[in-house]
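Below are the sequence and a predicted model for it; my questions follow.
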Amino acid sequence: MNLLSGMEKFGFSMDGELDILADDKPKKDAAQKTAAAPVVKTEKDFIIDKKVRCPVCDKDFPIKAVLATKLKRLEPDFDLRPNYEHVDKCKYDFMSCPNCGYSALDTTFAKIDTARVKLIRAEFCPSFKPQKETALPETYSYEYSIEKFKLALICTMKKRAKMSEKAYVCLKIAWLRRAQLKELEGNKDADPKIVDMIQKEYEGFYSQAYEGFMKAVSSETPPYCGMASEAVEYMLANMSVHYKKYDAAMKLIARLIQSPSTSRKLKDKCLELKEDIVAKQGAK
């Protein structure tokens, strides 16, 4: 018997037996389905909004930042490019003021002395043309980030930054271009002209980074733009292999293996790289 028959005229069609305890009973099936459903995370889940004050024009501006503590670190590339699950953190490793244009690596943005502020104001700001940006994108695209890193590179040159800082900015751009190339692998719809442009920029900035860091290692006191000397030398050894400069790579590896400050783990990596170089030289 339908105890709520007659309620149809009020718009309620109550089929089946009445059970006022039904809502209090645990819904096992629903709970199990909810628990079993996988949580799919995207880049947006790791991005937050922040405000930063520009040391050049003294104005606040918004940025997108990565919640690094929540990221799962993956195996780095051969040249120590960091990789993370769900997010390419390299895209967010800059700060760029939309008002005056001053841009830099996020680690060096606020570390600018009075003399260099004057250089930026005198040699960079007068030429900078602010762009009309109504709001920041939800996540940074590769093109968006590379554009800002290029501004940062111009700023590092205008403020007479150390060679290691200029080289590091070039390396970041090269890493981003390489990530783009990986994304385009196997994409039949990719424009060959765009792929060619990305490839040339990758090679160009990577070469600048290599030459810049090689000079920095011989002329600056570590750390190099916040990077430990051992990390930079191991990175350069791998970059030397990339350019088939095996003698240069071997010298860097030998120095790392002989140094008492090099960790056991890094020495083991150097020995592996040494074996790889010997194999490549033997294959000639």
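That came in fine, so what should we check first? Residues are numbered from 1 along each chain as shown.

drop to CA atoms for contacts and neighbour counts, all remaining ones
OK.

quick one, strands of this structure?
For the chain, the strands defined by DSSP state E cover 47-53, 60-66, 73-74, 83-84, 94-96, 103-105.

from the chain's centre, how far out does the lengthiest helix in the chain sit?
Counting residues, the longest helix found in the chain (DSSP state H) is helix 192-219. Between the centre of helix 192-219 and the centre of its chain there are 17 Å (Cα atoms, centre = their mean, to the nearest Å).

Stretch 213-221 now?
Averaging C-alpha positions (Cα atoms, centre = their mean) puts stretch 213-221 24 Å from its chain's average.

Run through who's touching it.
163-164, 167-168, 224, 229, 232-233, 236 (Cα atoms under 8 Å, 6 or more residues apart in numbering).

in that stretch, what's buried?
213-214, 216-217 (16 or more other Cα atoms under 10 Å).

repeat for stretch 117-124
117, 119-121, 124.

want to compare, so here's the second one:
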Amino acid sequence: MTELDTLFDKKCDCPICGNHFTSKKIRSRFIKLVHTDTDLCPAYSPPENNPLLYHILVCPECGFSFSDDFSPYFPPGTKEEIQEKVCSGWTPHSFSDKRTIADAINTYKLAVYCALLKKEKHIILAGMYLRIAWLFRSLKDMEQEQRFMRLAIHEYEEAYSTQDYQGTQVSEIRVLYLLAELSYRTGSKKDAGKYFSKVIEGQRRTTETKMVEMAKERWQTIRQDINK
């Protein structure tokens, strides 16, 4: 009997150049979550079976990089700008094989640039910045982890103020929780307290009771830290 490979090829179509390509994904049976950090960063065993490594799709022909979270809609003029600023200077290169953490970080950075040109939602940018921070954490690169957490905070703040998370899988409570936790991790304890309080205040109008309980526990810990 043939042993099943951990990775399989997902068929993809590039929305910019129409190229058909494949991108690796991890079979669900091989994904084993062993721990989740307080900022929701998942840890998997073994580490190379981390689905975050394969979240971004990169067209090998034109370089357009995206995820399934991207909107299929392109505002007027954005395709042309992507073709000018990404595709015209792209040297055909494939990320369609097994990826290292460094490979994955490069795919996210490409996707962030494409998302900015495409005018994607703030909540989409925030999620990508946060995943990049997590990947740098796995490399124990605290400086870059902090840098991308701050970028994520900015986009989550924009997402919260514009409510552009509506219609996505990310709820208001989750946005507030992440703003609180990331603020604390980047040294902004006052902002952390403000956002944790908002999560707790909203407990009666959310079904995400686990998120509220996590916020209560974290706020208790943070208040003890501040009092010290």
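Sure, I can see it. Model, not experiment: these values are computed from the prediction.

circling back to that earlier point, CSV for the buried residues of stretch 213-221 of the first structure, including distance to Asp93 of the first structure?
Supplementary listing: these in CSV, determined by distance: Cα to Cα, whole Å:
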residue, distance to Asp93 of the first structure
Phe213, 19
Met214, 22
Ala216, 21
Val217, 23
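
on that earlier part again, narrow the buried residues of stretch 117-124 of the first structure to those in helices?
Among those, DSSP H puts 117, 119-121 in helices.

Might you report the residue contacts of the residue nearest the centre of the first structure?
Nearest residue to the geometric centre of the first structure (Cα atoms, centre = their mean): Cys90, 1.0 Å. By Cα under 8 Å, 6+ apart, the contact set of Cys90 of the first structure is 82, 172, 175-176.

And the helices in the second structure?
78-85, 101-118, 122-138, 142-162, 172-185, 189-201, 209-227.

Give me the distance between Tyr73 of the second structure and Glu120 of the second structure.
Counting by Cα to Cα, to the nearest Å, the separation of Tyr73 of the second structure from Glu120 of the second structure is 9 Å.

ok, these two, which is more surrounded?
Using other Cα atoms under 10 Å, the more surrounded residue of Tyr73 of the second structure and Glu120 is Glu120, with 18 against 11.

quick one on the thing from earlier: so what does the residue nearest to the centre of the first structure match up with in the second structure?
In the second structure, Cys90 of the first structure lines up with Leu52, judged by TM-score structural alignment.

now do Asp49 of the first structure
Aligned by TM-score structural alignment, Asp49 of the first structure pairs with Asp9 of the second structure.

quick one, what contacts the residue lying closest to that match once chain neighbours are set aside?
Once flanking residues are discounted, Asp9 of the second structure sits nearest to Lys24: 4.8 Å by Cα to Cα, 6 or more residues apart in numbering. Contacts for Lys24 of the second structure were tallied using Cα under 8 Å, 6+ apart; they are 7-10, 54, 96-98.

Show me what Lys24 of the second structure aligns to in the first structure.
Aligned counterpart of Lys24 of the second structure in the first structure: Lys64 (TM-score structural alignment).

likewise Gly127 of the second structure?
By TM-score structural alignment, Gly127 of the second structure lines up with Tyr168 in the first structure.

Tell me the spacing between that match and Cys225 of the first structure.
Distance from Tyr168 of the first structure to Cys225 of the first structure, counting by Cα to Cα: 7 Å.

out of these two, which sits in the busier spot?
Higher neighbour count among Tyr168 of the first structure and Cys225: Tyr168, with 23 against 18, using other Cα under 10 Å.

The more buried one and Lys28 of the first structure: what is the separation?
Distance of Tyr168 of the first structure to Lys28 of the first structure, computed by Cα to Cα: 55 Å.
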